[in-house]
Structures are given as C-alpha cells and as structure tokens.
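Asker: Dropping the sequence and predicted coords here.
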Amino acid sequence: MAHPLASLVVRHTRRVPVPEGPAGDGAAAARQLDAALASAGFKLSAELLDRLSGLSRDVVLHTAEWTLRTVGELVGDHVRHNTYFIDFPANVPDTEEFWVRCVTKALADPEARGNVLRQLAHGVVDLLTLPAYGRYQHTYDEMLAAQDELVAAAGDRVTVLHLGRDPDAELTDLYLALAGSTTPLGEEHLRDLTTLAEWAAHGPQPESIPVRENKAVVNAARLAVGADLLLDTVTDVLRLACALSGGDVTLREPTRFRALSRPARRALLAGLDALIAASPAKLADVHVHREPFKRLGERLHPHEYPRWPDAADVFAVARGEKEAPTFDSRVEKLLEASDVVGAARLLSSAPGKLFRALDHLLRLAADQEQRDAVVAAAVRAAPEVSGRVVLSVREHFQNRERETGAPRIFVDARGRGLAAPDARPPVPAADRDRLIAALDAEIRGRLPAPGRLLLDPDVLDVALPLSGRATAAGLGVLPRGSLSVVDGDLLRFFVYWKETGDRTDYDLSAVLLRSDYSTDAWLSYTSLTAVGGEHSGDITEAPDGASEFINLSLDRVRSTFVVPQVHIYAGEGFDEAEESFFGFMLRDAEQKGRPFEPRTVRVKSELRGAGRVALPLVFRREDNGRWRAKWLHLYLTGLSSENRVEEHQVSVSKVVRAVVEREYLTVWNLVELMSGGTSAVELWDGRSAPDEPVTYIGLERPEGLHPDSRVVTLENLRDLIPG
C-alpha cells in the first residue's frame, strides 16, 4: 500500500517515493502507466520505469492509481471541462446573433414566453432569465463526441517524474525543507506543512525556523506531543493560539479562538510569562495585535494562574490597563525632531526595521552627512538581516533609479493589488549605488560556492521567490515578476470553478492593450469573437463545476499586451468556492483536440486570493514579434457584484503597467553573485548530463544528473534565498 502522504512528495518534488511491495514482473503495467501519464503530459524517468518494472503487477497498478490521480489534479484534469458552445472553438456566433437566438428559443418555450414578452415590452431582456442562456445545453460526453482527436506535437509539455527514496525519507526531507524555509510559504504549502508537522512531530526537526508562520504550525505539533515550544516573541504565542483554533497563523484574518484545553492554556501562559520575565520590553509588541490578544485573554483566563504574573501583564497592555512604550513611537519622536541620525542609531537595534525604513530615512536626511550615517548604519546592520529582506531592499533600490513615470504597485498579503502615482522624491544616486553595492556584497558572502554550475536558460528570467505569497499553487506557476517565453500558434485560457453553496458566476475575459496600455479590444461573454479569438460561452452557475475558455491566435493579434482575467459576476469569492483555478494551453494550429487537453497545459494556477477580479499574468509581444508572459498574481477589489471587463479597463491598465515596468531580481542576478566569476557556468543544452556532481538550476530536473548534484527547480526555488 502507498503511504497516505505520498502524493505530497509528487506535488512538491516531482518524485515518486519507492513503492513498498514484493518483487515481480511489473514491466507491462509500468509501460501502461507511462502511456497513461503521457496523455496528461507526464512520463516516467528511465530509472523510475526500471524500478517499477521489477515490482509485482499489483504494486505497480496501485502506484499507478494514486500517481495518475495526483498528476491529474496538478494539471486540472481531475474535473470535466465542458463548454457552452459544443464545438468550440468552431462555429462561435457573434454576440448579438447569439443573444437573439436565445430570445427566439425562449419565445418558443410556452413556460418562458410570457415573461420574455413582458420584458420586451419594456425594451430590455435579462439574459439570465432565458432558458437557453448560461447553462450547458448538452452533456460532457456529447461535447467530446463533437470534437476532433488531438494530434500529437513535438511542442506538447512533457513533465518527468523521477524515482524517489522510501516514503518516510522523502516526507522527512519535505517537512524539513518547508519548515526551515527562509521565505514565507503560500497558503497551500502552509497547509501541507501543517499536515507534515503532525506526521513528523517525533522525528528530525530543522535547525532553525526563520518564518514565524511556519514556527506556529510546528509549535502546534510540538504542543500535541509535549515537546518544548519555540518562542521568541509574544506574537509567536498569538500565532500558536490561532493554529490551535484552526485560524489564520499569518494574522491577516481574525481568528475565532476556541475553548482550549487546560494543558494548552498552561503552555501558552507559561510561554508568555517566560518571554516577558526575560525581556519586559517585549510587552510593546502587544500593541500591534491588541484586539486578538484581548480575545485570546478571554479564552486563557490568566487570572486563574497567579504564578505567571508577567503573562497577565500581556493582556493588561492589550486592554489598555498597563502602558508599554513602543519601539516605533520612540523612532517617531526622533524623526519628528529631525534627528535622522538618532533614529538610524535606534533602529540599528532592530535591523529588519532599519532596512524597511532606509528609503524614508534617506529622503528625510537634511544633508550628505546624515545620509552617510544612514548608509553606514545599514552596512553595519546588514549581517543581522535575513537574506529575504536584504534582497527585497536591494530590489527596491534597483527600481528607485528609474524615472519612467510608471505607477507604484502596492500588493497586500492576500494578493490585492493597487497602482498609484509615485510622488516620492528621488534618492541621491551615489547613496543608492553605495547601498546596492553593499547589499550585493552581503548576499555574495552568504551564498554557497556552487562548484560547476549548470543552468537551464528558461530559468534565468524567473523572479526570485522572496515570498510564497507572490505566487500560487499549481503547475508551471512562476513568482510575480517572472518572464517566460510563449511558444505556440494558439493560446487558450481556461477557468474552472465549483460553487460551495451559493449560485456562483465567474466570467473569463481577456483585454488587449496597445503599447501605451490603452484598451484595443477584448474577448468576453459580451464580445464572443474578436481579433482572431473566440470565447466558449457564458456559464452562470456551477453546482457541479463549470469551465470557460478563450481561444486566441497569437499571429493575428496586433496589440502589445493580452491580459487574461477572471471576474466574479455573482456569488462566492475565489477563496470561498469549493474549487477555482485558471490556466492556459499552447497548441499548434493543426492540433485540433478537445477544449481541454491536459498535455497541452502549460500552466494551471489556483485562484484563492481576495478581491473580485483576478489577474494571473500578462502576455507581451516583443519587438521581434515573439511573445513572453510576465506573472502578476494580482487581485483587484472590484465591485461587490456584476464585475465585467468593461468596468475595470483603467484599473487593469494601471496595475499591468506597474508590474511590467518594474525590474524584479531574477535567478540570473543571484547566479551572477553566486558564481563571482570563479565558477564554471554552463547553459544546459538538453543533452547528456555531466558525469560529475553539479549545481543545476532549472524549471525542471533533467534525467541523468549525478546523484550528488544539488538540484534547484521551481518546486524548491526558495532554497536559493540565503538565510
């Protein structure tokens, strides 16, 4: 039997753990699995195929069952993708023609006729009241029968599944990698860490857990087995309480605290007491989350435990009964007195806060002497700042040297994006350049010597994953700001959603922008055919799941940008629906095939952010006529209902420009620092791998690498970020 968590290994590493079971002749079953995987765009590595072939047929068939299910979910093939127009993309009607057809059918329907006539008398017809509008008029099987078979093409995606070790070893390594990540994890990875932390509670633990959300998840598992808690701040205790209540450990959303057991209450109060007893100044941290601490105090009943008086002080501060001057207020007083040097000196005791305030301090500095003091303070504090923050500040100042007039992009922790004019005065070039040089030197000193470095050219323009929240779960998904080449004649977007309870209507659209970011045209349910593209038809409810598609011939597009987007017209949000995801396929013109063909899927990205309009990525036509995608991972607040592409053209244009014109730190920037001009750097040509160990960085792991090689792919790209 397979390990119950084996699918996590495949999703995160593209490795299949070694199945347990007797030896036998499983060669035929292994070849059948390889063939079945090919239809979804996957294949077994030669090593994995050989290992499976030596196992019994029953073991291979069981492995095939859960592996096919896992890759199907990865690519979006675990659900049925129907289309409103049965032979899409063929025979898609003009919008007005289609609407008239729906009205005509309604007039021929005795039950609908009276209602339609009353609406026509007032000159307006509500499409949602027409029986033929917004609901599938045929079954999924009938749609399949109307479609041609897909013709295989050399450009179809092939993702290799590699041979893993035994399940326990793979899961332990995955747990250590996620728990010890130097960057915050996305929502799916954090959920997986929760599962793994419970499984690994008695096993090996990471040497350090830099990210506090990860620490909360691990602490919940440690508490369950009676292990010591890892607590550095009072906020660590608050996050742990959220984890124990099934709430949001990131503290972005309020948590309804549950009634906790006495052992849990004692552990939390003892932890708070020890922290404050050792450092009373940490009481100031309570102010940042006063309301959650007040609600937590109502559950912990600190008055029942007089032996922990310092813990009671935490809740007294939250209720305003005890004063605790905050660090930030002391900094503000110095800045109000124009004491920039004093503020920088004070902030040096909190290096992370100093780094986040550098731009502000440099702009407030009255003269070069003060700016020199700020830069010097930053250089001294740099070794104490996390690599993620150093790189984030480095990227920030890299963009401060540009004066293009592009708007600034603001993105909150839930992915909501807002573009606004950049009204900040510039940072003097000399100070900016000194900072950038110092930050580069700091990062260079933390990076390991890579030895022989082998690079996939396609990974060089991938943005560094400085936060897991700047991406989404799925297949082929890159961090915000990444660039990737788009090869193919036909570009086909898709969205799938399934409502939890309320009628939910998502609308897939694509707006085409000119080089100045003004609107050229769009494809949506209000414009079914335009600029060489077709929309598959509007679906207005999804109790059993629904899909919409947009088909676009890239060589017929004359616009500079294509921006796919998903609007919530009615019903549940992206994070409320039972399931929702976006993706795109690439095909050659002669391939034909069903609307959804898994092996042509290049990207499948979960839609789980806040806001009512999702902007996953933008496609840009370069000067040479080729297309590249730049990842956005943004959500606009939008309207409470009836969002349409027409209403959001201006806001979409602004955020697209803000991200397109921003320079993101990429893998190549880090490779330049890593290599330092001393290591052998080679571009992977897709041929035979070297016989010696290498450091390989690419989108996917190639076959044949030396077993002692260090391999970094999309699944563990965060490992590049130094601590």
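Answerer: That came through, no problem. Numbers count the residues shown, from 1 in each chain.

Asker: only C-alpha atoms for contact and neighbour calcs from this point on.
Answerer: OK.

Asker: ok, and the closest non-adjacent residue to residue 502?
Answerer: Closest residue to residue 502 apart from its sequence neighbours, by C-alpha to C-alpha, 6 or more residues apart in numbering: residue 571 at 5.9 Å.

Asker: ok, the one you found to residue 129 distance?
Answerer: 17 Å (C-alpha to C-alpha, to the nearest Å).

Asker: more crowded one of these two?
Answerer: In terms of neighbours (other C-alpha atoms under 10 Å), residue 571 is the more surrounded of residue 571 and residue 129; the figures are 21 against 15.

Asker: which residues touch the more buried one?
Answerer: In this structure, residue 571 makes contact with 502, 503, 504, 505, 641, judged by C-alpha atoms under 8 Å, 6 or more residues apart in numbering.

Asker: And for residue 490?
Answerer: Under the criterion of C-alpha under 8 Å, 6+ apart, the contact partners of residue 490 comprise 551, 552, 553, 554, 586, 587, 588, 589.

Asker: Next one for the comparison:
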Amino acid sequence: MSDLEALVIARRLRVPVDAPAGAAPGWGEAAARQLDAALLTAGFTCSPALLGRLSHLPGEAVLDLGVRVLAAVRTLAGDHVLHNAYFVDFPRNVPDTLEFWAGLLRQALLDPVTAERARPEIVDLLDFPAYGRYQHTYADLLAAHAELVPLASDRVTVLELGGSLEAETRALFLSMAGSEAPLAEEDLAALRLLAASCADEPERIPVRENRAVLNEARLAAGRPPLVDTVTDVLRLACALSGGDVTLATPTRFRSFRRAERRALLRALDAVATPAKLGDVPRHRERWKRLGERLHPHEYPLLPRAAQVFEVARGTREAPSLDSRVEAALADGRPAEAVTLLANAPGALLRRLDHLLRLSPSARDVLDAAARAAAHASGRVLLSLREHVQNRLSPAPGRVFTNRHGRAFTTPDSRPPLDREVLAHALALLDEEITRRLPDPGELIVDPDMLGVALPLSGKAVAPGLGMLPRGSISPVDGELLRFFVHWRQAERRTDYDLSALMLDDSYGDEIHVSWTNYSSGFARYSGDLTEAPEGASEFVDIRLAAATRSIIIPQVHVYAGEPFDEAAEAFFGYMTRNDEQRGLPFEPRTVRMKSDLRGSGRVALPLAFLRDGDGAWRVKWLHLYLKGYPDFNQVEGNRVTASLLVRSIVEREYLTVRYLADRLRAKGSSAAHTTYLGPAAPAELPEGARVVTPATLHELIPA
C-alpha cells in the first residue's frame, strides 16, 4: 500500500478507486463481498456505493485493494498486533494481588537457582521467572476464550467510495494545508508527504507551521516561498533541516546549498522591514545559528536580510511590540498599551482579559476589541469566546497545556470581571463569528455531534480511530468498559503500566486498580507485563452497572524504559461490550477509540469517564500528559495531580458544535443546499450536501 492511500483511508475513511468501472461484474462481486465480511471482523464495512463499485472491478483488482484496505483499518483499530494477556482467562480467574505474589515467592523458593539469588531483606518481583512475562502463547489464549457474539450495538465504521487516488490526495492536502487550527505532529508529517505530490495550494494558509511545510515543497520545486514575517523564513530553514517548524524545540541547521541560501536570504530581505525586525529577539539564538549557515555578508545586495542577524547579535536595536506593551502596562499606562495593540488585532484580543482588569475604562477596551474583532482570525475569536464564557463563574483552577499535551494547574487568582462587561464582550464576539460563518442552507445536526468540542488546536490530539478534540463529551454504551494499552520497546527493556483511578462526585474517596491492586470490586486488571521486545498488552475491565464511583480516569504510566515517543510502538484505546458477548480480551469490532501514545510526559491521561445523575455514562476527552518521574511512575503517586487536572477539564465549559449550530441557525438562510453535521454521513442526504464530520470539523472554523 502506498503511504498516500493509507493516509486517505485513515484520515477520511474513504477508499480511493482508480480503475474504471466495467460493464460486467465477473467474480469481482464475490471478491467484494468477501472483503466486506473480512472488514466486519474489524468493525468496518463498505458503503453501498463502494461495494457496488468494487463489484464491477476485476476480482484480482478487488483482492489486491482489499488486502491494502484491510491492513489500513486493522492498524486504525489496533488490530494489526496480537493482544495477549498475562492471565490467560482474563477477565475471569484473576487472583488476589497478594495471593498471586505469595504464590510466585513459593514457586521461586522451590527453584534452587532463584532461591540462591534471592535476598531475604528485599523481594524483587522481577527476580521471579513467572512475573512480568507471558506464560502462555496467543494460541493458548484463543483456546481459553469463547468466540465473540456479535451484537447490533458493536461499532461498524462505514468506508465510503472515494475518487481516484490523485483526487482524494488533493482534497486531503487542501483540507489540511488550509486548516484554521494548528495540526498535530503526525498531521504535519502527513502534510509534508502530501505537499510533495500535490501542485495545487489552498487560497489561504493561515497556520504558520503549515506554511513552512508548503514552503519546503515550493523551494524543492524551484518556486519562491510564501512569507510575510521574518519568523516564516526561520520556520522554513527548520523545515529544510528536518527540524521542528513549531519552534518548540531547537533545530540543528544543516549546511544549505547555495541556491537554498540565496532563496532564504532573498525571502528574508523582502520582509525584514523595521516594524518586523522586532520579532527577531524572540528567537535570538536560533537566528545566530542560522546566520552561521547562510553567510549573509556574501550578499551585499540584500542589506535588510543582514539587519536581521545584526538584531540577533545585539548590534542593532529592534524592540518588539510585546516588550513595548509590557513596558506600558508596567508603568500604569493601559491606554497606551491598547493603542499599541491596535495594529495587532489578534494580540489585542488575546490580552483582552488582562487589559480589562488593568484599564480604568472598560468601554474603551471593548471598543478597541470590537474594531480588532473585524480583523482577527476566526480561531482567535472562538478561543476568546470560550475564555470569556468561563469567566462568568469562578473556576476551581486554571489549566495550562503545551503543544505536546503536558499540563499543570494553578489556583485561579484573577479578580472577577463585571458581568455586564463580560456580556458585552460575548455579544460582540457572537455577532462577528455569526457574520463570518458560511450560509448553511438547510442545517441538519446529529445529536451525537452537539457535545464535540471545536478543534481550536489539534497539536495535542494524535490521529486515530474515533478521536475527538479535548473537552468533547460523547455517550458510553455497553455493560463492560475495557481499556487497553499496547507497546513494543525499541532498544531497551520498557515497562508501561495501565491503571485506573476511580473517584466519587467530589473527586475524593479514591480507589484504583493497577499492578499493585489487581481487583477493586467492579474493576479488574489483566496482569503486569514488564518488558515488550515483541510487544505487550495490558487491560483494565470495568463493570459499569456495579461501579461504586462516578469518575473513572484511565492512565498509562512509564514505569521503566523508553518514553512514549521513543518506543517502537505505543497506543491506547477502549472497548465497550455486553456481558453475554464474551470473546477475547481484545476484539476490534468493540473498539470505540484508539490512538497512539506520544508526548513528552511519562504519565498519559487520555480520557475521563463520568456518570450522570440519571446513571448514564459519558466520556470526556482529556489528551493530557503529566511530567511524572524519570522512573517508577504509578497511580498512587499522582492521584492528587490527576484529580485536580481532570476536575479543571471536566468543569470547564468548552465551545462545542452546539454553539456553532446555534450561530448557523441564527444566521438564517434561503439557500437550497444542505449542511450536515454528524459523526458520519447518512446515505439519504441530497446530492451536493456539505458533510462535516469530526475529521473535517476544522473546515467549519471561520477564516
């Protein structure tokens, strides 16, 4: 399978079909139905249009395509590996923790070699031959479990018929490149692959990181880069060096070819106006290193490019807008700060809360915000709208999250803002957002979509199956909830531990299941695996009806070895099923969500499961990582931090599809087209309808 074909299937759930339709089905119809049956075992199925198109292809072509499609969707659901469990009968016959350890100790003492090595004052579980390693084969696991009984409530994800691979690749590229929200690291890598094969470009490229990736492709094709700030040139240099275009981590610049040096310096000379030189000090050290590679002194006809490096070295003054604003605020001159920010609408709106707290005239600040709103990006308006609505009531704490999902909380010490001021700010934001939204025509919204949070940033959300933005809420159906983690170490022994922290409504009275506590009434742990040269899986089983706690927080801890972003493979997900279904510990058609684990923290908090007052369960998406300790992380050591973080996310009011749907309805329309917002497109939509799913929700964020 080509990388492009796999990308289209995984990101859009569309199967590119290049071959022309034939007149006679031949045995392609039988091959198509065989493929559909194989897809069902992984929780996928062909749409009628896709099944009909495949039926008219040669059978050999259907088989070849089917192998590639099946591989892509199995990887998407986590079914591309064998998920063994430490206890062969899991979730049945899981022993008591201390009883299990005592049995290992008795067994070890009967072994002369182990008994001689053991130290009576220290009991190390890793010294026991039977601990932390599979004691049975995957075939033994298969034999120990009854076959899964399929139910209508199992997940069935529909694969739609796509156009040619070229057309599907182009559509995916334009959608990602023109995204109003920053992309995740994996999506930036996908965008780089797409950019190398697509000549077209979107009309707008609002996100600077995306622009850097496209500029790399433009330079390779001999076209000038698209830049309008000096930082755009710095990002492009990072892209050419295989570095971080987000500028979050330092890049080791390579030696550039003469043509590349000339192109970079020409681009720099074109944008290095006195007003824009103020951006240089923010990345002073990077500019110094880049200057050593570009040799600007060799290009006397590009004097403004040389000035950039003079500012970086400190031989030329270029105060930034931020420094001038901070100086005005520090000297008690908020009106001057507002005047300075008038030429930077986005910066003014991002500081609105601070300016309202410092300014003696809230009316003047709001008037400036109204003027700025007409020129700021739609994402800034939506982000500010979410911020302002959360200032209406006191928050238990403030959550700060970086681009890698690393999070921490602080008490909210900000003084409250006047409710009339907040109401005025909300009204002007609602008016501007509504004005920018497209004409929806006839608007149809699936109720399951209303709780999905708007993707104002996708940086901390790794792509995967059933993924939603942070803050989204979706229902949980089924009697059993089962978490799973799978990892495979790259070079050294790596031990990940799956755990679950369970709290009451007040985020206290905690209990847990983990490798130190295999069972806690309604929850059960599958057993501890301490190395994964060929891959290892752990599970936690929750009986929701018997749950004595209302908040369940699954966690993945790096106990020892490689962090998430260094392991050969690491992913987390959850399944739901009913008790009578039985089946293996891992059944792909019951997987509701699966995504890769990656992040700079050593404790992952992907989700939180919450029980409503009526007994129904919901899942709220977190996408958080805690820093943790270098080694030996476990649920007992971070329960306070985890509960504070989760509470801050759960009690925060996120801007969701419900808000946009209300704005679209308020806009009104007399157009004849249809806009559908839902988890997937239904078959009965009229031709030409615009379909917005979670995968394409970023396309609805106004420019």
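Answerer: Done, it's in. Remember, it's a predicted structure, so these values are computed and weren't measured experimentally.

Asker: what helix or strand does the residue most central in space within structure 2 sit in?
Answerer: With distances taken as C-alpha atoms, centre = their mean, structure 2 has residue 461 as the residue nearest its mean C-alpha position (0.7 Å). Residue 461 of structure 2 belongs to no helix or strand when assigned by DSSP states H and E.

Asker: Check residue 466 of structure 1 too.
Answerer: Element membership for residue 466 of structure 1 (DSSP H and E) is empty, with no helix or strand holding it.

Asker: Quick one: classify the residue nearest to residue 629 of structure 1 when sequence neighbours are not counted as helix, strand or coil.
Answerer: The shortest distance from residue 629 of structure 1 to any non-neighbouring residue, by C-alpha to C-alpha, 6+ apart, is to residue 619 (4.3 Å). The local conformation at residue 619 of structure 1, judged by DSSP: H, G, I helix; E, B strand; the rest coil, is strand.

Asker: tally of neighbours for residue 619 of structure 1?
Answerer: When neighbours are defined as other C-alpha under 10 Å, residue 619 of structure 1 has 21 of them.

Asker: Could you do residue 453 of structure 2 as well?
Answerer: Look at residue 453 of structure 2: counted by other C-alpha under 10 Å, it has 23 neighbours.

Asker: Equivalent analysis for residue 321 of structure 1, please.
Answerer: If you count neighbours by other C-alpha under 10 Å, residue 321 of structure 1 ends up with 10.

Asker: ditto for the one 5 residues further on
Answerer: The number of residues packed around residue 326 of structure 1, counting by other C-alpha under 10 Å, is 16.

Asker: swap in residue 109 of structure 1?
Answerer: Going by other C-alpha under 10 Å, the residues that sit close to residue 109 of structure 1 add up to 14.

Asker: residue range for stretch 45-61 of structure 2 in structure 1?
Answerer: Mapped onto structure 1 with TM-score structural alignment as the criterion, stretch 45-61 of structure 2 occupies residues 43-59.

Asker: In that stretch, which residues are buried?
Answerer: When neighbours are counted by 16 or more other C-alpha atoms under 10 Å, the buried residues of stretch 43-59 of structure 1 are found to be 43-45, 48-59.

Asker: whereabouts in structure 2 does stretch 488-495 of structure 1 align?
Answerer: Counting by TM-score structural alignment, stretch 488-495 of structure 1 corresponds to residues 478-485.

Asker: what comes up buried for the matching stretch?
Answerer: Along stretch 478-485 of structure 2, these residues count as buried under the neighbour rule (16+ other C-alpha under 10 Å): 478, 479, 480, 481, 482, 483, 484, 485.

Asker: list the contacts for the residue nearest to the centre of structure 2?
Answerer: If a contact means C-alpha under 8 Å, 6+ apart, then residue 461 of structure 2 has 184, 467, 468, 469, 470, 623 as its contacts.

Asker: and the aligned residue in structure 1 for the last one, what element?
Answerer: The one in question is residue 623 of structure 2. Using TM-score structural alignment, the partner of residue 623 of structure 2 in structure 1 is residue 633. In this structure, residue 633 of structure 1 sits in strand 627-636 according to DSSP H and E.

Asker: average offset between that strand and structure 2?
Answerer: Between strand 627-636 of structure 1 and its aligned partner residues in structure 2, the average distance after superposition works out to 0.5 Å, using mean C-alpha distance after the TM-score superposition for structure 1.

Asker: Provide the aligned range in structure 2 for the helix or strand following that strand.
Answerer: Reading on from strand 627-636 of structure 1 to the C-terminus, the next helix or strand found by DSSP H and E is helix 649-660. In the comparison with structure 2, helix 649-660 of structure 1 aligns to the range 639-650 (TM-score structural alignment).

Asker: With stretch 309-326 of structure 1 instead?
Answerer: Stretch 309-326 of structure 1 covers residues 303-320 of structure 2 once aligned (TM-score structural alignment).

Asker: Show me the contact partners of that stretch.
Answerer: Counting contacts by C-alpha under 8 Å, 6+ apart, the residues touching stretch 303-320 of structure 2 from outside are 265-266, 268-270, 272-274, 277-281, 284-285, 287-288, 291, 296-297.

Asker: contacting residues around the equivalent of residue 407 of structure 1 over in structure 2?
Answerer: Following TM-score structural alignment, the counterpart assigned to residue 407 of structure 1 within structure 2 is residue 397. Residue 397 of structure 2 sits next to 409, 410, 411, 412, 648 when contact means C-alpha under 8 Å, 6+ apart.

Asker: possible to save those residues as JSON lines with distance to residue 530 of structure 2, secondary structure and neighbour count?
Answerer: Formatted as JSON lines, those follow (distance: C-alpha to C-alpha, whole Å; DSSP: H, G, I helix; E, B strand; the rest coil; neighbours: other C-alpha atoms under 10 Å):
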{"residue": "409", "distance to residue 530 of structure 2": "31", "secondary structure": "strand", "neighbour count": "17"}
{"residue": "410", "distance to residue 530 of structure 2": "35", "secondary structure": "strand", "neighbour count": "13"}
{"residue": "411", "distance to residue 530 of structure 2": "37", "secondary structure": "coil", "neighbour count": "10"}
{"residue": "412", "distance to residue 530 of structure 2": "40", "secondary structure": "coil", "neighbour count": "12"}
{"residue": "648", "distance to residue 530 of structure 2": "33", "secondary structure": "helix", "neighbour count": "17"}
